[in-house]
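Novice: One predicted model, sequence on top.
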Amino acid sequence: MATPFWYNAALFLIKPLYRSRIKKRADNDAQYQQECLERFGPFQPAKNLNAIWFHVVSVGETNAAQPLIEHYLKAGHAVLVTNTTKTGQARAKSLFLKVPYEPLFQAVYLPADQASLVRRFIQKYQPKMLVLVETELWPNLIDQAQQLNVPRLLINARLSEKSAKGYGKVSSLSRPMLQGLNQVLVQDQAALSRFIDLGADPAHSQVVGSIKFDIHAPAHFVGKAAQLKQDWALAGRKIITMVSTHAPEEQKLLTALKPYLQQHPELLCIVVPRHPERFDEVFAMAEKLELSTQRRSLGQSIQRDTQIYLADSMGELWLWLALSQACFVGGSLNEPGGGHNILEPIALYVPTVLGKNYFNFQTIVDEFVAVNGVEIVQDAEQAAQVLFELLENPQKAQALNAAAQQIMQKNTGSLQKHIQVIDQYL
């Protein structure tokens, strides 16, 4: 069923705005031209035809799909990954554009969701199937894939109550879109009910859990962290990592941490902001607070007097987590927030703290909260206090870790369930 006229008209009208947004976030003209080429055509040549096509939005979804993509690359299947954000694409390339996966792997931006563009893209790449990760649904993308007989799967799907209400308001768009999917594999029962209410086929929708639980830290990052510990003499340091932070979280958290950093010279805070366009802003913030700050992008190392290390690089999150003894996961103290994935630090046995606004990961986080496997804080002051306590009190950190690992072990296995369904379409 073709997408509604009003949707296509709206896309046509906002296209110039979309181009200007791409220009605004590009670091240089070459990057702008490259992204426009991938968004609006003529598209990059296909490295491999008949690839398994994974569409992931950004860093979080790329990380979630990592074990699945890895599985198919190891099995010798060609994989095409499309992203909608610069950070997502950088992450995908850092994970898979290397030996031994490089010949089988390609990452490009998803074209703008205009029927003619999407159709040309599919005809050029001729994918074996389209695997949409989490809630990344585009009406023309699904419609054109259906018309061109490309199987369409929504995997690791999640849908908050708030998002479901939003989709419900445009049922002329969302109902046919969900009915155009061959399979809907969701993380939990609540999401399953919401998808079915919105139009997904109950016979082809099922709860298989979250593949995020099947996560593991890449060995080369763990090895690199051990090397940095040695090279930068970090053995005596107590290290907190603040990851995926948004404005105004850094300002509030660094202000709250400042007294601890001043009183304890062994304390170090590594800051990994969510969006690269905010790197300079966060650096200026740390400087304004008169905290001794070094930057990864300038190739600077952590010195004896470094209080803040700004990890303004792409695709190195695992490295910073592997160095830390406590972690704050951002996007959870800002308003409205929503939170980010807590499973990466937990996979590395790093005691984890987050703010109260974590509705994007409600089901996952609540499971850890129920067994005291993570710490939820109300504000930046409490966050600083709890993070410091975890460094000073090994028993508390150990108890938090032990509870978190129980939940991790209980939930593994979703990856295998996803593979069983996907394999039916190979």
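Specialist: Structure received.
Novice: contacts, neighbours, all on C-alpha from now
Specialist: Will do.
Novice: any idea which helix or strand comes after the helix ranked longest in the chain?
Specialist: Criterion DSSP state H: the longest helix present in the chain is helix 5-25. Downstream of helix 5-25, the first helix or strand assigned by DSSP states H and E is helix 29-40.
Novice: quick one: buried residues of that next one?
Specialist: When burial is assessed from 16 or more other C-alpha atoms under 10 Å, helix 29-40 yields the following buried residues: 32, 34-40.
Novice: I'd like these written out as CSV, with distance to residue 180 added.
Specialist: Below are those laid out as CSV (distance: C-alpha to C-alpha, whole Å):
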residue, distance to residue 180
32, 33
34, 31
35, 28
36, 28
37, 28
38, 25
39, 23
40, 24
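Novice: ok, the closest residue to residue 300 other than its chain neighbours - contacts?
Specialist: Counting by C-alpha to C-alpha, 6 or more residues apart in numbering, the nearest residue to residue 300 once its immediate chain neighbours are dropped is residue 294, at 6.0 Å. Contacts here follow C-alpha atoms under 8 Å, 6 or more residues apart in numbering; on that basis residue 294 touches 300-302, 306, 308-310.
Novice: Distance check, residue 294 against residue 284.
Specialist: Using C-alpha to C-alpha, to the nearest Å, residue 294 is found at 12 Å from residue 284.
Novice: quick one: the longest helix of the chain to helix 29-40, angle?
Specialist: On the basis of axes from the mean of the first three to the mean of the last three C-alpha atoms, to 10 degrees, helix 5-25 is oriented at 160 degrees to helix 29-40.
Novice: A further structure is provided below for comparison with the first:
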Amino acid sequence: MNRHLYTLLLHLALPLIALRLALRARKAPAYARRIKERFSFALPPLKPDGIWLHAVSVGESIAAAPLIRALQARYPELPITVTCMTPTGSERIQALFGDGVQHCYLPYDLPWAAARFLNRARPRLAVVMETELWPNHIHQCARRGIPVALANARLSERSARGYGRFKRLTTPMLAELALIAVQTQAEAERFLALGARRDCVEVTGSIKFDLQIDAGLAQRAAELRRAWQAEQRPVWIAASTHAGEDEIVLAAHRQILASRPDALLILVPRHPERFDSVHQLCLHQGLTTRRRSTGEAVASGDQVLLGDSMGELLFLYALADVAFVGGSLVANGGHNLLEPAALGKPVLSGPHLFNFLEIAAQLREAGALGEVQGADDLAGEVAALWREPARSERMRQAGLNVLKANQGALERLLAGLGRLLGP
């Protein structure tokens, strides 16, 4: 399939895209707002001649935050436009940067929509986080002489096979990229096999290792636990969980409560539209549950704290003694293992980590990551880490060492982007 056939099929799919938006809006009403932006209409005023950075959703927005701040510091005269595709990503960008960046949704990958957006933004450089490859946006940039960089790029074997089925579309698209800054050498080889130009592929590492933790975060968490009178309570967190995973986590927590009745689980679903249904699940299973969004203090009889607030994940990690990272007991590919590691928490995950194979391998080899297969394993590992403080400390220190050994990717990426921006 080439780009013209792809574009035709995308136009034909517009009714299905509209239906999908409507269905998502039923669970998350924000999807029904700002629809015109998705077609390059009613865009906000955008100052031209700056840097355009695309981060598809919440995870990419958080990963992009250090890069955006570094670009603001290094190029204070350049306006930065940050786009995303989801309401939660939009909320996160606005919470992180406010009026410090220009922001709108990225229009759908239709040639005329991409052209209208670029005619409005007129960036000097386009930066796409991770692996959001949109052929028409990239081609419209190439037509205008706008260099496009793929930053913190990752490409799993499964994704590479998917792109490989459409090489007539993928190869010309990759050839139009000015820089592919990949996380690992294995990913570099996958991009090259798909047709990327060797001179534009660089192994810079993952900027997620350059995570900077607010120095006061741990202190604020300790103060809140003190206010809850929970300094001696065993507290664990299951973060970024997906449908089908919450049931496993709650089953593990019930096992833990049998021997540690004062244990508290902080449960943080990945998607805000699931907050209500997960709350109902907790109540249905007979667990005394408090919602973080109410701002109420956790009481001694509470068994679950539902993390249904936005922008607090690092703080919620800081409140816990042990961290389980979700998206890994179901075949979703996992989520960021480095955030709890950077906070000095022993980290657990399920076996499905294909989105973070290299990071997971390093943490596992260092002894900083424990993998579990189901509820029994999870309950056993959490309880063991509470019983064995020396083991918990070894995992904590190993995670911090892995982060320290891999830092520097952000500077390498900035150097590559600087070459594209020129003097």
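Specialist: Received it, and whenever you're ready, just let me know what you need. Note that this is a predicted model, so its numbers are computed, not measured.
Novice: still on that earlier bit, looking at the buried residues of helix 29-40 of the first structure, spot the one nearest residue 75 of the first structure.
Specialist: Nearest to residue 75 of the first structure, judged by C-alpha to C-alpha, of the buried residues of helix 29-40 of the first structure is residue 38 at 27.7 Å.
Novice: Residue 107 is in contact with that closest one, correct?
Specialist: No: if you go by C-alpha atoms under 8 Å, residue 38 of the first structure and residue 107 don't touch, sitting 10.3 Å apart.
Novice: Can you give me every residue that contacts the residue nearest the centre of the first structure?
Specialist: Central residue of the first structure (C-alpha atoms, centre = their mean): residue 60, 0.8 Å from the mean position. Contact criterion C-alpha under 8 Å, 6+ apart gives 88, 340-341 as the residues in contact with residue 60 of the first structure.
Novice: Save those residues as TSV, and put in secondary structure and distance to residue 261 of the first structure too.
Specialist: Listed next are those as TSV, based on DSSP: H, G, I helix; E, B strand; the rest coil; distance: C-alpha to C-alpha, whole Å:
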residue	secondary structure	distance to residue 261 of the first structure
88	helix	32
340	coil	26
341	coil	26
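Novice: Scan those and report the most crowded one.
Specialist: Neighbour count (other C-alpha atoms under 10 Å) singles out residue 88 as the most crowded of these, with 25 neighbours.
Novice: I'd like the distance between the residue lying closest to that residue once chain neighbours are set aside and residue 354 of the first structure.
Specialist: Here the nearest residue to residue 88 of the first structure in space, its sequence neighbours aside, is residue 58; by C-alpha to C-alpha, 6+ apart that works out to 3.7 Å. Using C-alpha to C-alpha, we find residue 58 of the first structure at a distance of 20 Å from residue 354 of the first structure.
Novice: of the two, who's got more company?
Specialist: With neighbours defined as other C-alpha under 10 Å, residue 58 of the first structure and residue 354 compare such that residue 354 has more, 26 against 19.
Novice: mind checking what that one lines up with in the second structure?
Specialist: Structural alignment places residue 354 of the first structure opposite residue 349 in the second structure (criterion: TM-score structural alignment).
Novice: try residue 288 of the first structure
Specialist: Counting by TM-score structural alignment, the partner of residue 288 of the first structure is residue 284.
Novice: ok, how many other residues are close to that match?
Specialist: 10.
Novice: ok, now residue 190 of the first structure?
Specialist: By the criterion of other C-alpha under 10 Å, residue 190 of the first structure has 15 neighbours.
Novice: What residue in the second structure is paired with it?
Specialist: Using TM-score structural alignment as the criterion, the counterpart of residue 190 of the first structure in the second structure is residue 186.
Novice: Check residue 408 of the first structure too.
Specialist: Alignment of residue 408 of the first structure against the second structure is given by TM-score structural alignment, with residue 403 as its counterpart.
Novice: Give me the nearest residue to residue 179 of the first structure, chain neighbours excluded.
Specialist: With sequence-adjacent residues excluded and distances taken as C-alpha to C-alpha, 6+ apart, residue 179 of the first structure is closest to residue 200, at 5.3 Å.
Novice: what's the helix or strand for the one you found?
Specialist: In this structure, residue 200 of the first structure sits in neither a helix nor a strand according to DSSP H and E.
Novice: just checking, what residue in the first structure corresponds to residue 377 of the second structure?
Specialist: With TM-score structural alignment defining the correspondence, residue 377 of the second structure maps onto residue 382 in the first structure.
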